[in-house]
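Q: with the sequence up front, the predicted model follows.
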Amino acid sequence: MKLMIAQTNPVWAEPTTNLEALESLCRLAVEAKVDLLALPELAFTGYNIFERLDALAEAIDGSIVTAVASLADKYGLYVLFGLAERRPNGELSNAAILIDDHGQHIATYDKRYLWDREHQFFTAGKESCVVDTRFGKLGLMICYDNEFPEVARELAQAGAQIILSPTANMLPNAERQVLQIRTRAIDNQCFVACINRSGVEESLHYCGNSIVAGPDGEVLGRLGLAPGTVIVDIDLARIDESRTHQDYLKDLRIFDGADL
């Protein structure tokens, strides 16, 4: 699979403007024969929108998902992006949405580990998400989920070969983010990609440094602070190679009181 990470700096609270910019990214991805284009957390609204959520949160069949689905179908791309989703019961979730190359919505993941002010506005998700695609099993997590090893481990145990995490992480966390993503990859001997954003929203300075790590923790692609893209070829055979000498998931033991 050929993966493109788009580390964007969206215009705050202007989804129409940000969606217009998506088409040029789609063209770039097609020229590079990319299979999946991945964007950050809350990709088309900006992250620091808590006081604007009533206006900016959308249902899964709203204008943002509809527009992305149309472009995914037009360009024959899988597209992953973050969305402030309004659920049918009125609750809000910080979601990751996956659209396939025919414009079909095939997965929604609701962020399970909420950070800071998110607790006041979003309802935490309860379920992990692994989706089978023609280029492998994809697991989804979002931003603060990266910092809890249990999330990636649960996805790997459910068969995820590639874990993708739309993110809006801030300074001074760039190197910690890189270390955590590499660790999640090596611990689970799978591919892990963090799709972070750039720019500034009021007091929030985003740290960029989006990264794709391989099954042995190797850095396959990494960006700096500025907006940009990176394309990585993902060879799933690397997973079996990594597990030849030690297979952490197979050898994992769960201890209880009787083992102590």
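A: Yep, that arrived.
Q: please count neighbours and contacts with C-alpha atoms only from this point.
A: Fine.
Q: so residue 205, which state does it fall into?
A: The three-state assignment at residue 205 reads strand, by DSSP: H, G, I helix; E, B strand; the rest coil.
Q: quick one, what contacts it?
A: 170, 171, 198, 199 (C-alpha atoms under 8 Å, 6 or more residues apart in numbering).
Q: what's near enough to touch the last one?
A: Residue 199 sits next to 9, 205, 206, 207, 226, 227 when contact means C-alpha under 8 Å, 6+ apart.
Q: okay if I get those residues as a markdown table plus distance to residue 86?
A: Shown next, in a markdown table, are the contacts of residue 199 (distance: C-alpha to C-alpha, whole Å):
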| residue | distance to residue 86 |
| --- | --- |
| 9 | 23 |
| 205 | 27 |
| 206 | 25 |
| 207 | 28 |
| 226 | 31 |
| 227 | 28 |
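Q: and the two most separated of these?
A: Using C-alpha to C-alpha, the contacts of residue 199 span at most 12.9 Å, a distance reached by 205 and 227.
Q: shared neighbours of the two, anything?
A: Counting by C-alpha under 8 Å, 6+ apart, the contacts common to residue 205 and residue 227 are 198, 199.
Q: coming back round to it: closest to residue 99 among the contacts of residue 199?
A: Once C-alpha to C-alpha is applied, the member of those that ends up nearest residue 99 is residue 9, at 21.3 Å.
Q: let's bring in a second model and compare:
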Amino acid sequence: MLRIAVAQTPGTRLDQWRGTLVLVDELIHGARQRDAQLVVLPECVWPAYCIGSPGEYFAARRGGLPDDAFFANWLAERARRERLSICAGLITEQGTSLRNTALLTSHTGELLGRHEKCFLWDFDHDCFQPGERIDPIDSPLGRLGVLICADARLPEIAATLVARGARFLLQPTAWVDVGAPGRPWNPQPDFLIRARALEFGVPIASASKYGREGDARFVGSSLICDAHGEVRAQCGPAETALAVADVEPCDPQPPAVSPEQRRALLAASALAPRTAVPLPLHVLAVRGSGSGALEAVAASPGSGLDALPTLILSGEAKGGGPACALCDGGSPRWLHAGCETPAGGVRIAVLSDRDAKRFAAARCHALRGAHLIVVLGDEIVECLLQARAMENRVFVLQVGASGFALYEPGGRLARSARWPAPGERVCFSLELSVAEAKELARDTNVITGRTPERYQF
């Protein structure tokens, strides 16, 4: 069993570095007082994250801000003093360029390894060069992997660390508020970290910032998640705090990737060619049985099937279990798990709940241009459905025994309903063109931002 602490800190400025040292020192000491063996500090806890530009950073350096070597040595001294391993985010210098970096220091003060952020987020591009390696780090506590903030949004990065033997993951982060005004939200503490831990079978410890830096607002909510996707400790959205929990580093679950999927995932990334503007997709949900029931729906007045294409969801399909059929002219045709079909510029893929538990199948469909992924069955937890939607920027529609649930490309639940009574139906439309936009933020694309040459499954 490993006792981990995550330290949550407020947003700061370059000229506040002295106060940052005092606060970080207090948090490190507090973690040791609570018997932690390892403490994780946020992304760019030193000296700040939102620095504006490299020019502003180097101006601060000329004004007295110490360099990254100073902070690395300072961390080593605290690690030795407290007999505590430390993972901390900081800015590192490489000539005139900067990297968004995390250092892992052992309880003896030895620098064990480093990770540089690979998947840059929005304003990261104004300041940092991307990292080029995805390697686990060997430590006295076991082999571990480090993700920095948006690295967790691409499943391939966590999958590579686990495939290379990481038994737990550490995440210095600064979760940016991407919610509606007055409703702070970020998908990572909401569902994504739980999904990553559950899918890959490893604990994850995430330390975030809260408050503001420049124009960015952070949501706090630092957390420690066990290998089963259960949150064991969590900070609030707006507090300087420590969260501490005991977790069991686990033998990782190797990513389940077929040879065909591996070839697709490791090929060069490019957006799928756009063949036509996707038409709106009409959806009808019925409690039908067999193809005859679907044909009756299609032929009934007011079915809406005159505006094609239409996806029909059935809660009691022929052969048992939920199913779906597509009507794009003529009789509806069943869509089985594993199929992919274009209709009216819309590309729909269908997965079993078992296949949707792993990222590879949905990812391959997204790389081929899927707008909607239909998941048949109930044997999958919601956070994994949300992750499949968010990491691919697609709609995900789960069709289960008791009803259906629709998740929008950001991962949030858009609609859910139980199956209607016999003879009744639920109708709605989807504007699937939304799923053609693969950018999470400026210059942050979930397809073209991949670096397959660095992945291993």
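A: Structure's in. What do you need? Computed from a prediction, not measured in an experiment: that's the story for all the values here.
Q: picking up where we left off before, quick one, which of the contacts of residue 199 of the first structure are buried?
A: Buried members of these, counted by 16 or more other C-alpha atoms under 10 Å: 9, 205, 206, 207, 226, 227.
Q: what residue of the second structure matches up with the second one?
A: Residue 205 of the first structure maps onto residue 217 of the second structure when the alignment is built from TM-score structural alignment.
Q: if I look at that match, how far off is residue 244 of the second structure?
A: 24 Å (C-alpha to C-alpha, to the nearest Å).
Q: can you count the residues close to residue 189 of the first structure?
A: Applying other C-alpha atoms under 10 Å, we find 28 residues neighbouring residue 189 of the first structure.
Q: and it, what's its match in the second structure?
A: Match for residue 189 of the first structure (TM-score structural alignment): residue 201.
Q: flag every buried residue along the longest helix seen in the second structure.
A: Ranked by number of residues, the top helix in the second structure under DSSP state H is helix 17-33. By neighbour count with 16+ other C-alpha under 10 Å, helix 17-33 of the second structure contains the buried residues 17, 20, 21, 24, 27, 28, 29, 30, 31, 32.
Q: how about the contacts made by the residue nearest to the spatial centre of the second structure?
A: In the second structure, the centroid-proximal residue (C-alpha atoms, centre = their mean) is residue 153; its distance is 3.2 Å. Residue 153 of the second structure makes contact with 188, 192, 391, according to C-alpha under 8 Å, 6+ apart.
Q: looking for the alignment partner of the second one in the first structure.
A: So the one you mean is residue 192 of the second structure. Counting by TM-score structural alignment, residue 192 of the second structure lines up with residue 180 in the first structure.
Q: helix, strand, or coil at its match?
A: helix.
Q: in contact with it, which residues?
A: Residues in contact with residue 180 of the first structure, defined by C-alpha under 8 Å, 6+ apart, are 146, 147.
Q: what's the separation between it and residue 187 of the first structure?
A: 10 Å.
Q: residues that sit against both of the two, list them.
A: Residues touching both residue 180 of the first structure and residue 187 (C-alpha under 8 Å, 6+ apart): none.
Q: emit the PyMOL select command for whichever of the contacts of residue 205 of the first structure are buried.
A: Here is the PyMOL command that selects the buried residues among these (16+ other C-alpha under 10 Å):
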select buried, resi 170+198+199
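Q: counterpart of residue 161 of the second structure over in the first structure?
A: Under the alignment (TM-score structural alignment), residue 161 of the second structure maps onto residue 155.
Q: then residue 79 of the second structure?
A: Matched to the first structure by TM-score structural alignment, residue 79 of the second structure sits across from residue 72.
Q: what's the closest non-adjacent residue to residue 132 of the second structure?
A: residue 118 (6.5 Å; C-alpha to C-alpha, 6 or more residues apart in numbering).
Q: so the corresponding residue of the first structure for the one you found is in which element?
A: Under the alignment defined by TM-score structural alignment, residue 118 of the second structure corresponds to residue 112 in the first structure. Following DSSP states H and E, there is no helix or strand that holds residue 112 of the first structure.
Q: residues in contact with the alignment partner in the second structure of residue 42 of the first structure?
A: Matched to the second structure by TM-score structural alignment, residue 42 of the first structure sits across from residue 44. Residue 44 of the second structure sits next to 88, 89, 90, 91, 100, 101, 102, 172 when contact means C-alpha under 8 Å, 6+ apart.
Q: the residue lying closest to residue 44 of the second structure once chain neighbours are set aside and residue 157 of the second structure, how far apart?
A: Closest residue to residue 44 of the second structure apart from its sequence neighbours, by C-alpha to C-alpha, 6+ apart: residue 90 at 3.9 Å. Note on residue 90 of the second structure: its distance to residue 157 of the second structure, by C-alpha to C-alpha, is 20 Å.
Q: same check, this time on residue 404 of the second structure
A: 31 Å.
Q: the nearest residue to residue 72 of the second structure once chain neighbours are set aside: neighbour count?
A: The shortest distance from residue 72 of the second structure to any non-neighbouring residue, by C-alpha to C-alpha, 6+ apart, is to residue 103 (7.8 Å). The local packing of residue 103 of the second structure (other C-alpha under 10 Å) involves 21 other residues.
Q: tell me who's in contact with the equivalent of residue 103 of the second structure over in the first structure.
A: Taking TM-score structural alignment, residue 103 of the second structure has residue 97 as its aligned residue in the first structure. Going by C-alpha under 8 Å, 6+ apart, residue 97 of the first structure touches 80, 81, 82, 83, 105, 106, 107, 108, 109.
Q: which residues are in contact with the first one?
A: Meaning residue 80 of the first structure. Here residue 80 of the first structure is in contact with 36, 37, 38, 39, 96, 97, 98, 99, 166 (criterion: C-alpha under 8 Å, 6+ apart).
Q: let's go with 10 Å and repeat that
A: For residue 80 of the first structure, the contacting residues are 5, 36-41, 43, 68, 72, 96-100, 107-108, 140, 164-166, 195, by C-alpha atoms under 10 Å, 6 or more residues apart in numbering.
Q: one more: the fifth one?
A: With contacts defined as C-alpha under 10 Å, 6+ apart, the neighbours of residue 105 of the first structure are 60, 61, 65, 66, 68, 69, 78, 79, 97, 98, 99.
Q: which residues are in contact with the residue lying closest to residue 218 of the first structure once chain neighbours are set aside?
A: Computed as C-alpha to C-alpha, 6+ apart, the closest residue to residue 218 of the first structure that is not its neighbour in sequence is residue 182, at 6.9 Å. By C-alpha under 10 Å, 6+ apart, the contact list for residue 182 of the first structure reads 176, 191-194, 211-219.
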